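J.: mind looking at a prediction? Sequence and model below.
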Amino acid sequence: MSADKSLGTFAEFFAGIGLVRLALEQCGWVAAFANDIDAKKAEIYRHNWPDDQHLLLGDIHQIDVESLPSVELATGSFPCNDLSIAGKWDGLDGQESSAFWGLVSILDRLDERRPPLVLLENVVGFLQRNGGRDLETALLALNELDYSVDVMLIDAVRFTPQSRPRLFVVASQGQRLDRRTTSCESDVRPKKLAQFIHLNDHLRWDVRELPALPRSALRVADIVEDLPDDDPQWWNRERAEYFMGQLSPRHAEQAASMIAGPQVSYATAFRRVRQGRSMAELRVDGIAGCLRTPRGGSGRQILFAAGLGDYRVRLLTARECARLQGVSDDYVIDVPTNQALFGFGDAVCVPVIQWIATNYLGPLLQERGVAALTGAAGG
């Protein structure tokens, strides 16, 4: 889409492999700048936008704000390692998640060129960490930059067959009264998040009513690649039997039921340590677990295919992980599998961002434009 027909321009911080960009461009936004510190993720990004000059590889703390373009939207999926339950739990002052303050510093130094809209994404642990005080601190920092704030919790499972709840913050500039509904509990603001909003009435809120989220009918079977039986990615019998031996009695019973089924069905599994023993935990509801980065070897998700009296086991492929993130098959994955999995494990779910862009960011930007025109006419 050409710039003259676009909704607006955006700067993508913590760009990773570019899935925020992929989502926003499909909704009519135009990328003007991108930044990430990870060279391996940047390699994947550049494979998909080979002629693009917007991506700056480097530390967010060292970006020269004078060189940044003026944009309508800044996005930031800052590192979650210190905020996730599976991570270090060090909070916003942790070594990696403290990169959030690099973005705040950029917004501060942009001053009058500050983008009117900001979209942040992180794990649900952002709400839970330190009794909610980390999230409160982050929102207060945005308030101090003249942004009103809103928060949402959206699970990718409403769009793809992946359980991936994530917290989203929308910050908007402008002369606006503190706006909250009497009870803001809704589809995108479950009870715990609504309570957080209610308890933090000192913050400057702009909580907006939004439509109900869709309910996806997609299941793991819909994203599985059709690999031939002799593909080396399928585990040999010895390795597959070892996996079966790692199942608890309950999960072994579920696996046996699938094997006896009249057709091939699919389940996913992760390995976890339970009481000092490595166990494989099966998920049979047609939904994959949350994609992770393959740190330590246990982060890779396992596919269990069973039926007609037999079973096969392998790891999810990079393309299957891409599909779980709502990425179409024309997205280029021309890197080693583990490199791709680090990228997708840290990325956003594309249709979630598209839903936010369509139902929130676009209307909000249009509202701002109408308000500006009205103000100019009145002046």
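T.: Cool, the structure landed.

J.: CA atoms for contacts and neighbours, from now on please.
T.: Noted.

J.: tell me which stretches of the stretch 201-350 of the chain form strands.
T.: For the stretch 201-350 of the chain, the strands defined by DSSP state E, counting those that start in this stretch occupy 265-274, 277-283, 302-307, 310-315.

J.: using CSV, lay out those together with mean neighbour count.
T.: Below are those laid out as CSV (neighbours: other Cα atoms under 10 Å):
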stretch, mean neighbour count
strand 265-274, 18
strand 277-283, 18
strand 302-307, 22
strand 310-315, 18
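
J.: could you check how far the residue most central in space within the chain is from Arg277?
T.: The residue lying closest to the centre of the chain (Cα atoms, centre = their mean) is Val348, at 2.6 Å. Going from Val348 to Arg277 by Cα to Cα, to the nearest Å gives 32 Å.

J.: ditto for Asp82
T.: To Arg277, Asp82 is 26 Å away according to Cα to Cα.

J.: what's the closest of the strands of the stretch 201-350 of the chain to Leu120?
T.: Nearest to Leu120, of all the strands of the stretch 201-350 of the chain, is strand 265-274, at 28.3 Å by Cα to Cα.

J.: chain center to the lengthiest helix in the chain: distance?
T.: Scanning the chain for the helix with the most residues, using DSSP state H, yields helix 362-378. Relative to its parent chain, helix 362-378 has a centroid offset of 30 Å by Cα atoms, centre = their mean, to the nearest Å.

J.: if you count contacts, what does that helix end up packed against?
T.: Using 3 or more Cα pairs under 8 Å, 6 or more residues apart in numbering; DSSP states H and E, no helix or strand is in contact with helix 362-378.

J.: and that helix, which residues are buried?
T.: Within helix 362-378, the residues scored as buried using 16 or more other Cα atoms under 10 Å are Gly362, Leu364, Leu365, Arg368.

J.: cool, stretch 54-61 as well?
T.: Buried positions in stretch 54-61, judged by neighbour count with 16+ other Cα under 10 Å: Leu55, Leu56, Leu57, Ile60.

J.: of the residues you listed, closest to Thr75?
T.: For those, the nearest to Thr75 is Ile60 (13.0 Å; Cα to Cα).

J.: what about that closest one, distance to Glu96?
T.: With Cα to Cα as the criterion, Ile60 and Glu96 are 11 Å apart.

J.: please apply the same query to Glu25.
T.: Applying Cα to Cα, the value for Glu25 to Glu96 is 28 Å.

J.: second structure follows, compare the two:
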Amino acid sequence: MKFLDLFAGIGGFRLGLEQAGHTCVGFVEIDKFARKSYEAIFDTKGEYTEHDINCINTKELPEADIWCFGFPCQDISVAGKQKGFEGNRSSLFFAVTRKLHELKDEKKPSYLFIENVKNLLSINSGWDFASLQIELDSLGYDIEWDILNSKEVVPQNRERVFIIGHFRGRGTRKVFPIIRKGEPIDSPKQKIIRVFDGRNTGTYGSQDVVSPDGIAGTLNTMGGGNREPKIAIREATKKGFDEAYKGDSVKLKFPNSKVKRGRVGHGKAHTLQAGLNQGIVSNDLRIRKLTPRECWRLQGFPDWAFDRAEKVNSNSQLYKQSGNSVTVPVIYEIAKRMNWKEIE
């Protein structure tokens, strides 16, 4: 199917959708640095594009079966000011729906594929999410949604809500719940396989964190059931500290905080943010910063994509872009269930 990539960022939606066999017909992205990465990664020659979602002329839009977008979450995230849809950024959701209102029913996409922070479900006592449902219903869409955690496919703890809008009468396929091998995707039995063991090679510790395809795990257990050696990380708990082992992530943003908990990510990274907010315990038991490449890997981007983006952007922008992106393998898992053909 054909899709339009809105709030495109560096192309996390696009990469996952293309891996599932869908075709991009255009993209919209206002950030000039994200656009540089996007255009370096993908062949966008001849495609429709616009910078500002508010400037879209619906008469010029290419027809698409899917509109995908992760509209800005700054006003919804628990780390923000909690303005919800009254905020200037997250209210851009309605900039998209205004364009849909301008389209005749036969021109509207069959699917809407939406991503945001899970707080979208509860902010303002749930009234914002109710407003979203009412708005999409007025456009002719029935919706389903679920919360998925990136840790099931990459070593990063990142919960996000995904919403699928189905245009009534089109015979679209239900997507959720996502089941893998007879179990939900968030099953605790789901295993992550180590594909490179940096502990025993004497190489740079980052190679023991994530693989180029974003599937490898970090240090898990050692013989005898104990993980050692380890270091103590100050934490705002009754115990006062947590134990970190080689490969564990450590939050760097509030190193001396007396109220922040959960500073150690055991066997996985914390949620990536727009700025570098965490490090990793290396083989010599020192805490070092994650590299931009590692952050992109934690979002499931292949190294060839990072290599292209690295040529056109600074490290600070690459960190920001990874934190703002969606997790590619999660997008793929959803997108392959939106194909018209039967899922294997």
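T.: Thanks, I have the structure now. Just so it is clear, the model here is predicted, and its values are computed rather than measured.

J.: can you say which of the strands of the stretch 201-350 of the first structure is nearest to Lys191 of the first structure?
T.: Among the strands of the stretch 201-350 of the first structure, strand 277-283 comes nearest to Lys191 of the first structure, with 26.3 Å by Cα to Cα.

J.: now do that closest one and strand 302-307, the angle between them.
T.: 60 degrees (axes from the mean of the first three to the mean of the last three Cα atoms, to 10 degrees).

J.: what residues does strand 277-283 of the first structure touch?
T.: Residues outside strand 277-283 of the first structure that contact it (Cα atoms under 8 Å, 6 or more residues apart in numbering): 243-244, 246-248, 251, 267-273, 289.

J.: redo that, cut-off 7 Å
T.: Residues from elsewhere that reach strand 277-283 of the first structure (Cα atoms under 7 Å, 6 or more residues apart in numbering): Phe243, Gln246, Leu247, His251, Ala267, Thr268, Ala269, Phe270, Arg271, Arg272, Val273.

J.: ok, and the closest non-adjacent residue to the first one?
T.: Put plainly, it is Phe243 of the first structure. Using Cα to Cα, 6 or more residues apart in numbering and skipping the chain neighbours, the partner closest in space to Phe243 of the first structure is Ala280 (6.9 Å).

J.: counterpart of Ser314 of the second structure over in the first structure?
T.: Mapped onto the first structure by TM-score structural alignment, Ser314 of the second structure lines up with Pro336.

J.: so what's the residue count around its match?
T.: 9 (other Cα atoms under 10 Å).

J.: ok, now which ones touch it?
T.: Residues near Pro336 of the first structure by Cα under 7 Å, 6+ apart: none.

J.: what residues are up against Leu139 of the second structure?
T.: Neighbours of Leu139 of the second structure in contact, by Cα under 7 Å, 6+ apart: His101.

J.: what about the helices in the stretch 1-150 of the second structure?
T.: 12-19, 32-41, 93-102, 127-138 (DSSP state H, counting those that start in this stretch).

J.: output these in JSON lines; the columns should cover mean neighbour count and distance to Arg160 of the second structure.
T.: Shown next, in JSON lines, are these (neighbours: other Cα atoms under 10 Å; distance: least, Cα to Cα, whole Å):
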{"stretch": "helix 12-19", "mean neighbour count": "24", "distance to Arg160 of the second structure": "14"}
{"stretch": "helix 32-41", "mean neighbour count": "19", "distance to Arg160 of the second structure": "21"}
{"stretch": "helix 93-102", "mean neighbour count": "16", "distance to Arg160 of the second structure": "16"}
{"stretch": "helix 127-138", "mean neighbour count": "16", "distance to Arg160 of the second structure": "14"}
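
J.: any chance of those helices in a markdown table, plus distance to Glu152 of the second structure?
T.: What follows is those, written out as a markdown table (distance: least, Cα to Cα, whole Å):
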| stretch | distance to Glu152 of the second structure |
| --- | --- |
| helix 12-19 | 16 |
| helix 32-41 | 25 |
| helix 93-102 | 28 |
| helix 127-138 | 26 |
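
J.: Asn157 of the second structure touches Leu148, doesn't it?
T.: No. Applying Cα atoms under 7 Å as the test, Asn157 of the second structure and Leu148 come out as separate, 10.1 Å apart.

J.: corresponding residue for Arg300 of the first structure in the second structure?
T.: In the second structure, Arg300 of the first structure lands on Asn277 (TM-score structural alignment).

J.: neighbours of its match, how many?
T.: Around Asn277 of the second structure there are 18 residues (other Cα under 10 Å).

J.: what is the burial count for Ile163 of the second structure?
T.: Neighbour tally, Ile163 of the second structure, other Cα under 10 Å: 21.

J.: wait, it touches Val117, no?
T.: No. Taking Cα under 7 Å as the definition, Ile163 of the second structure is not a contact partner of Val117, at 11.1 Å.

J.: counterpart of His61 of the first structure over in the second structure?
T.: So, by TM-score structural alignment, His61 of the first structure is matched to Asn54.

J.: now Leu247 of the first structure
T.: Aligned counterpart of Leu247 of the first structure in the second structure: Arg234 (TM-score structural alignment).

J.: what do you get for Tyr147 of the first structure?
T.: With TM-score structural alignment as the criterion, Tyr147 of the first structure lines up with Tyr141 in the second structure.

J.: ok, now which ones touch its match?
T.: Gly165, His166, Phe167, Arg168.

J.: of all those, which two lie farthest apart?
T.: Maximum pairwise distance in the contacts of Tyr141 of the second structure, criterion Cα to Cα, is 9.2 Å, between Gly165 and Arg168.
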